[in-house]
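Q: take a look and give me a structure for this.
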Amino acid sequence: MAAAAAVVTGTATTAAAQPLYPIPDPDPFYAAPPDLERAEPGDILGVRPMPPIMAFPDTAVTMVKFRSTNSAGSPIAATTTVLTPRGHRPDGPLLSYQHIINGLGSKCAVSRVLYTSDPNLQVREAVALNAVLARGWSIALPDHLGPTFAYGAAKLGGLITLDGIRAVRKVGELTLAASPVAMLGYSGGGMATSWAAALAPKYAPELPIVGAAEGGVPMNLVKMTEGLGYQRHPVFGLALAAAIGLEREYPKQLPVSEYMNPLGLLLRDQIANGCTNEILAAGAGRSVLDLANSTTLVGSPEARAVVEENSLELFDGTPKMPIFEWHAPVDALIPTDSIDNTMHRYCAAGVTVQAELFPSPDHLTTAVLGIPSAVNWIDARFRGEPAPTNC
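A: All right, here's what the predicted structure looks like:
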C-alpha cells in the first residue's frame, strides 16, 4: 500500500497545514553535525560500540553514522548498525540487510528496534539473521527511511543503503575494507534493496556488490495508488503513512497536509511518530474519502511525478549486479505484474536475473518462504560461482 500519496484531493481548506515531521531522536548521536555539507556521500560522521543484543549471541554491535543524500540531492545524516559475529574474518563477506520498516517515528528505526522485544525482529528476522551470522558474515542494518522517516520514499532508501555500505567499509575496526558485499531485503526492505541495486552503477559504481536479493517489492506506486482508489481497506494505515512520509521528503510537490480534512489531520497527528501496529490500527477500514476534502483525486502533475519517481518499474536505470527476485503469484498488497515487467526489462538489458515464485497465503509468509533460497543464492555469489538465470 506504500503510495497513496494521492491523498491530496480537492481544494485546500487547511492551507496553513504544514508537513508533520517526527520528533527528533533524543540521542545526540543521531543528530547531523554542523559541517555536514563538507562531507561526501558515505563519509563517516560517528562510530560507537553498542551493548550486546540478546537475540544475537556472540555478536559485537557497532553503530555508524554517515553522510548520505535525500531525494532532493541534499546531504543528510543517516545511521546503520553492524553485527559482527565471533567467527568473522577480516575482509569476510558483508551483507547489507534492509529490514522491513513500517514506521514514521524514531522509535521504529532498526537501530532502536534491535533493543526492544519487537516480535517481528525476535521471531522472523532474528532467525534469518542468526543463520547468516553463523556463516561468519557481518551484517549492516541501515535505518533506510532516513532522519525524517520518509516512509514510502523508495529511492531514498536505495541511496542510504549504498552510503551505509560505503561507510562501514571505512571503519577500520570492522575490518571490512576489502569485503565482498551483497544486499537482501523484502517488501519495504526490498524497495530499498532494489533501488540500491538500480542506482549503484551511477551513484556508487566503486562498491564490490556481488548481488542483490529482493523479494515482494512494491515496484509501481502509481498502480498501487490507482488500485486503492476510494475503497476502504483493512491496511489503509500503510497508505496514509506513505502519504505522510512522502510529504516529508517532497513537501512542495506533495503538500498532503494542506488537503486533509480535520479527521485526516487528526489521524496524521496520531501516527506521526507511530510504528506498524499504531499505523494499522489508526487506518484500519478507512479510505481516502474519509480523510480528504473532495470526492475526486487531483490530477496534479507534481504529485504524480513524486509517485512515479519512486516507482522502480518506471525508472530507466538497470543494475549491473546479478539479481535474485522472489514473490507470490498473487499478492493482495502489491501489483505483481510490475515486478514481472521490471524483471523482463532487466533481462532484456542483459542483467542476470533469477526470478522465483513462492505460492503463499499472504505477503509476509512469502518472505519467510523465500529468504532461505535468497541467502543460499547470496552464499554462492560470495563463493564466486556464476549466477544462474531464468530470463
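
Q: switch to C-alpha atoms for all contacts and neighbour counts from now on
A: Will do.

Q: C275 and A281: what is the separation?
A: Between C275 and A281 the computed distance is 10 Å (Cα to Cα, to the nearest Å).

Q: show me which of the two is the more surrounded one.
A: In this view C275 and A281 are compared by other Cα atoms under 10 Å, and C275 has more residues nearby, 19 against 15.

Q: contacting residues around the more buried one?
A: By Cα atoms under 8 Å, 6 or more residues apart in numbering, the residues touching C275 are N102, G103, L104, G105, K107, C108.

Q: what's the neighbour count on R124?
A: 13.

Q: which of the three states applies to it?
A: helix (DSSP: H, G, I helix; E, B strand; the rest coil).

Q: just give the number of residues close to the residue nearest to it when sequence neighbours are not counted.
A: Nearest residue to R124, sequence neighbours excluded (Cα to Cα, 6 or more residues apart in numbering): V368, at 7.4 Å. Burial measure for V368: 16 neighbouring residues, criterion other Cα under 10 Å.

Q: from P201, how far out is M219?
A: Distance from M219 to P201, counting by Cα to Cα: 19 Å.

Q: neighbour count: these two, which is higher?
A: For M219 versus P201, the count of surrounding residues by other Cα under 10 Å is larger for M219: 30 against 16.

Q: is it correct that that one is in contact with E308?
A: No: M219 lies out of contact with E308 (Cα atoms under 8 Å); the separation is 10.0 Å.

Q: confirm R345 sits in a helix?
A: Yes: under three-state DSSP, R345 sits within a helix.

Q: and for comparison, fold this next one:
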Amino acid sequence: MVEKAGRLSLVAAVAVACLGGVVGGGAVAAAEPVSSFYQPPARFDSTPGAVIRQQPLPVFATVPGADGGWPVAGSQVLYTSRTQDGAPVAVSGTYLDATHPWQGPGERPTVVIAPGTAGQGDQCAMSVAFSTGMYADPVKLSLSANQEAIAAAAWSAAGARVFVTDHIGLGTPGIHTYVNRVESAHGVLDAARAAGNLSGDPDAPLVFWGYSQGGGATAAAAELQPTYAPELNLKGTWAGGPTADLTKVLERVDGTLIGGVIGFAINGFVERNPGLAQYVDEIASPTGRALLDELSDACVGDVIVKHPFLRTSTLTVDGRPILDHMREIPEVVAVLDEQRIGRLTPTSPVLITSGLNDDTVPYGQARQLATDWSDRGAAVTFRTNELPPILPGATLLNHFGPLLIDGYGMDSAVTWLLDRLAD
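A: Modelled structure (predicted):
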C-alpha cells in the first residue's frame, strides 16, 4: 500500500482542487468559432500518437504552478490516431506538463483523462473550454464546460503530467463518433503515445482516468492496449460508470435529463456505417430527423436546457422508442453488439465503480463488465456506490454524485491508482 503520508498529500491536492483551488473555473471564454488549429493539414504523420502540431494554451482553470505562476502553461495538441477501420485521423487534446514535484510513489506518471459526455458540436471539445473552464456561444445558444477541470487540476497539483483527449471528431473535422468502442480506445491510447512524445518520456508510468462516456473509453482502452499499444507502461485504469453495454445504456437513458444524448450515438453510428442512414429515414419522424441534425452540432448543456427529459418515442413515426426499432433491424443490432466492452482481456489492473442506483448508466452492465473480465483472468476491482435514489432520472445526483464520491477521497479512484503506481 502507498505510505499514508503520500496518500494524504495527494488527497489534500484533490481537496484544494475540489473546494476552490480551480481558480478561474467560473470564467467564460468569449464566443469565437473553433479555430483553424483543429483543421489538420492535408498530409500529416500517420504514426499513431504522432504530434501533428501544438500551440500554447494558458490554463486559468487549474491550481497555480509550484512557483505560484498562473495561468499555468498548457498546450493544445493535435495528434494522430486511427478510426475503427484503421484510417489515420487527427484528434485534439490538452497537455499539462508537470509543474509540481510528484507527491506519489515511484516515478512521475502521466495521467490520460477521457472526458465524459461533452456533446457532438466542435465547440464542445474539452480543449475549447479548457483555458477558462467554460465556453459560451450566444449565437448558437450553446454552452460547454470543462468538466474535467477538477481531475486535471488535482493530478497536476500532485505533480503528474496530464493529457486530456477530446475524443475523435470533437473539434476536428467529421462527426464525433460518440461511444464508439474502438475509436474511443484508440483516442485514449494514442493520447498516451502523444504525451510520451511531448514529455520525452514514452516509458513513464501511465494511468487512465474516465467516468461515464470517459469510463467506457478507458475501459475499452484497457482491453485493447495489449494488442494496439503493447509498449505502453500502463499501471492501472479507472473506468467509472462505464458505458459497457450500449443496448442497456440506451434503454436506461431514454427519458432522463440527458436523454437527447441518444441522438449523439445515432449520428456517430451513421457516420461510420452509412448504410444505417436508410433505417433512420424510415424510423424517424420529420421532427426526429430535424432533432438529429440539431444534436450533431450541440453540447450536452444544450440538451439539458433545450430538450430535458427527452423521450425517443416522440421522435419516431409510430410513437415507439427508437431502441424498439433498433432491436428489429439486424444491421443495427450488429453495430450495437460491436460496441460491447468485456470480450477482450486487460493485462493491467482495472478499477470499475458504479452506482447501484445510477439512473443514467445502469449498474448491472457495469457489474457484468467486471464479471466478464474476471472470468478471463483480468485483475479487476469492482466497487459499488450505494447512494440511494434521489430524483430518479435527473442524472445530476445519482449519476454524477458517484463521480465525486468514487473519484476523489480517502478510499477512491485516486488512492487506488496510487497503489497501482506503487506496484
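
Q: what's the TM-score for these two chains?
A: A TM-score of 0.83 describes the superposed chains when it is computed by TM-score structural alignment, normalised by the length of the first structure; 353 aligned residues with a Cα RMSD of 2.6 Å.

Q: can you give me the strands for the second structure?
A: 51-59, 72-82, 88-96, 110-114, 134-137, 142-145, 161-165, 206-211, 234-240, 350-355, 380-385 (DSSP state E).

Q: for those, which one sits closest to E294 of the second structure?
A: Set against E294 of the second structure and scored by Cα to Cα, those come closest in strand 142-145, at 11.4 Å.

Q: show me what the closest one is packed against.
A: Strand 142-145 of the second structure sits against helix 126-129, strand 134-137, helix 300-306, with contacts defined as 3 or more Cα pairs under 8 Å, 6 or more residues apart in numbering; DSSP states H and E.

Q: how much space between the closest residue to R193 of the second structure other than its chain neighbours and A229 of the second structure?
A: Nearest residue to R193 of the second structure, sequence neighbours excluded (Cα to Cα, 6+ apart): G49, at 4.6 Å. From G49 of the second structure over to A229 of the second structure the distance is 10 Å, taken as Cα to Cα.

Q: the more surrounded of those two?
A: In this view G49 of the second structure and A229 are compared by other Cα under 10 Å, and G49 has more residues nearby, 26 against 18.

Q: wait, isn't the more buried one in contact with A191?
A: Yes: counting by Cα under 8 Å, G49 of the second structure touches A191, with 6.2 Å between them.

Q: returning to that earlier point: tell me the counterpart of the residue nearest to R124 of the first structure in the second structure.
A: In the second structure, the residue paired with V368 of the first structure according to TM-score structural alignment is L404.

Q: separation between its match and S212 of the second structure?
A: As for L404 of the second structure, its distance to S212 of the second structure is 12 Å (criterion: Cα to Cα).

Q: and for N267 of the second structure?
A: N267 of the second structure is 19 Å from S212 of the second structure, where distance means Cα to Cα.

Q: same question for T312 of the second structure.
A: 21 Å.

Q: the more surrounded of these two?
A: S212 (25 against 20).

Q: that one and G275 of the second structure, how far apart?
A: 28 Å.

Q: residue in the first structure paired with F264 of the second structure?
A: Match for F264 of the second structure (TM-score structural alignment): A241.

Q: so V380 of the second structure touches W373, yeah?
A: Yes: applying Cα under 8 Å, one finds V380 of the second structure in contact with W373, separated by 7.0 Å.

Q: got the end-to-end distance for stretch 176-186 of the first structure?
A: End to end - Cα to Cα - stretch 176-186 of the first structure spans 24 Å.

Q: so which bits of it are buried?
A: L176, A177, S179, P180, V181, A182, M183, L184, G185, Y186 (16 or more other Cα atoms under 10 Å).

Q: equivalent analysis for stretch 33-43 of the first structure, please.
A: L36, A39, P41, G42, D43.

Q: and of these, the nearest to Q98 of the first structure?
A: G42 (16.8 Å).

Q: map the closest one across to the second structure for me.
A: In the second structure, G42 of the first structure lines up with G49, judged by TM-score structural alignment.

Q: quick one on the thing from earlier: which neighbours do G49 and A229 of the second structure share?
A: Contacts common to G49 of the second structure and A229, judged by Cα under 8 Å, 6+ apart, are L189.

Q: not counting its neighbours along the chain, what's nearest A152 of the second structure?
A: V162 (6.4 Å).
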